[in-house]
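A.B. asks: have a look at this fold, sequence not included:
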């Protein structure tokens, strides 16, 4: 791969921020400060805890993928008012699941994806790769938060502490693998005009697979408790 192009691509990804979510118990607020009836219902029920965490992840993802984030915010506020009218946990659980499904389905094509030139196609592919990076960052943050919380609460905290350290090591190794793998793809296509698009396609595919693995390994439960974030393959 040409050195200048590699540096430009690497700089684009290095600029991506980590989007941290809240605690694994209830991602959208601190249960130690619960005040309203609804907040206490969420904090006192494990399933609602997890659904609330899922909802926060689905909402952040929808904001990121939508070309009209203000509409997403307004609809979310309207949904919160509807949820607050629920009289019991059953009504709330139904409302959460319905809203999570709606938010997870929001995925607009980026504005830069309307062209047909090589530069425009590469720009479009880069934006999808950026979205995938931001989503992976959210899922990794949730996994780290879960392990951190379990280390605080477990009678023997060494296991989650060690797992958290190992997760960070594995993420660093995975990032090196992704770079090497997609560089190989770029080099294979280096004499063609689609080399940039092929590189971004590799980046997107490998990143989405990593996000699904993080979700499956760290954000689901062995029992019927809902996962901490929505299934990333469902949008």
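C.D. replies: Sure thing, it's come through. These figures come from a predicted structure and were not determined experimentally.

A.B. asks: can we go C-alpha only for contacts and neighbour counts from here?
C.D. replies: OK.

A.B. asks: buried residues in stretch 55-70?
C.D. replies: By neighbour count on 16 or more other Cα atoms under 10 Å, the buried set for stretch 55-70 is 55-67.

A.B. asks: just name the closest of these to residue 78, please.
C.D. replies: Nearest to residue 78 among the buried residues of stretch 55-70, counting by Cα to Cα, is residue 59 at 13.3 Å.

A.B. asks: the nearest residue to the closest one once chain neighbours are set aside sits in which helix or strand?
C.D. replies: In space, residue 59 comes closest to residue 103 once its chain neighbours are excluded; the distance is 6.0 Å by Cα to Cα, 6 or more residues apart in numbering. Counting by DSSP states H and E, the element that carries residue 103 is helix 89-104.

A.B. asks: C-terminal to that helix, what's the next element?
C.D. replies: Next in sequence after helix 89-104, counting helices and strands by DSSP H and E, comes helix 118-153.

A.B. asks: all helices of this protein, in order?
C.D. replies: Counting by DSSP state H, one finds helices in the chain at the ranges 3-14, 37-44, 46-65, 69-84, 89-104, 118-153, 158-188, 195-218.

A.B. asks: for the shortest one, packing partners?
C.D. replies: Think helix 37-44. On a contact count with 3 or more Cα pairs under 8 Å, 6 or more residues apart in numbering; DSSP states H and E, helix 37-44 meets helix 46-65.

A.B. asks: tell me the centre residue of the protein?
C.D. replies: Compute the mean C-alpha point of the chain, and by Cα atoms, centre = their mean the closest residue is residue 135, 3.1 Å away.

A.B. asks: this is the comparison structure:
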């Protein structure tokens, strides 16, 4: 419960169609590309939240702003979606995972990584479901089966990772942090499996 509350407090729910800026006012090719891609838009929104929190907590805002400008130059040099996703994931981790030596810092880092992993999984599940339902002779049944499978997987993930957290020992905050890190790994594994089924790398 503590782990779930911490994640909710740290990060408000983000829809995969949001971005860290107003897409109706996008003027550059990069902004339009981000707004057109649900995953990039979600990552941009998450980065905006993490960056705002980092600014609030930073003892040296000028250096942080300088680093963000340097990162934007790197992002803007990307020529494909894979490069952009990698750039966002790196920057989000750099900002959120600066204090992983403490349970609170590790928990915050894992919360951010899980948010990213969940956004990616949600998109892949929708794409996979669309492909399965379109190919099914009984779309309603296929939809029910997929929903049940997704629910069962999440329940199993929670149970497995709760045990993994307990097995690490230590204070409850550390157990929660390890359990959340386990959920990140499990979520990424499921995404990889879905990408394989969809014929992607």
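C.D. replies: Sure thing, it's come through. Not measured: the values here are computed from a predicted model.

A.B. asks: just name the most buried of the helices of structure 1.
C.D. replies: For the helices of structure 1, the largest average neighbour count (mean count of other Cα atoms under 10 Å) is found in helix 46-65, namely a mean of 23.

A.B. asks: what angle do it and helix 118-153 make?
C.D. replies: Orientation check (axes from the mean of the first three to the mean of the last three Cα atoms, to 10 degrees): helix 46-65 of structure 1 against helix 118-153 gives 160 degrees.

A.B. asks: quick one: helix 46-65 of structure 1 to chain centroid distance?
C.D. replies: Centroid separation between helix 46-65 of structure 1 and its chain, computed with Cα atoms, centre = their mean, to the nearest Å, is 10 Å.

A.B. asks: next one: stretch 57-73 of structure 1
C.D. replies: 12 Å.

A.B. asks: give me the outermost residue of structure 1 relative to its centroid.
C.D. replies: Distance from the C-alpha centroid of structure 1, by Cα atoms, centre = their mean, peaks at residue 191 (34.5 Å).

A.B. asks: which residue in structure 2 aligns with that residue?
C.D. replies: Aligned by TM-score structural alignment, residue 191 of structure 1 pairs with residue 170 of structure 2.

A.B. asks: against residue 103 of structure 2, how distant is its match?
C.D. replies: As judged by Cα to Cα, to the nearest Å, residue 170 of structure 2 and residue 103 of structure 2 stand 10 Å apart.

A.B. asks: thinking again about what came up before, for residue 111 of structure 1, which of the helices of structure 1 is the nearest?
C.D. replies: Closest approach to residue 111 of structure 1 among the helices of structure 1 (Cα to Cα): helix 118-153, 8.3 Å.

A.B. asks: which strands and helices sit next to the closest one?
C.D. replies: Other helices and strands packing on helix 118-153 of structure 1, by 3+ Cα pairs under 8 Å, 6+ apart, are helix 46-65, helix 158-188, helix 195-218.

A.B. asks: possible to save the helices of structure 1 as TSV with distance to residue 20 of structure 1?
C.D. replies: Formatted as TSV, these follow (distance: least, Cα to Cα, whole Å):
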stretch	distance to residue 20 of structure 1
helix 3-14	17
helix 37-44	20
helix 46-65	10
helix 69-84	19
helix 89-104	18
helix 118-153	5
helix 158-188	15
helix 195-218	15
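
A.B. asks: thinking again about what came up before, got the helices and strands packed on helix 118-153 of structure 1 as CSV, with distance to residue 12 of structure 1 columns?
C.D. replies: Output for these, formatted as CSV (distance: least, Cα to Cα, whole Å):
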stretch, distance to residue 12 of structure 1
helix 46-65, 17
helix 158-188, 13
helix 195-218, 12
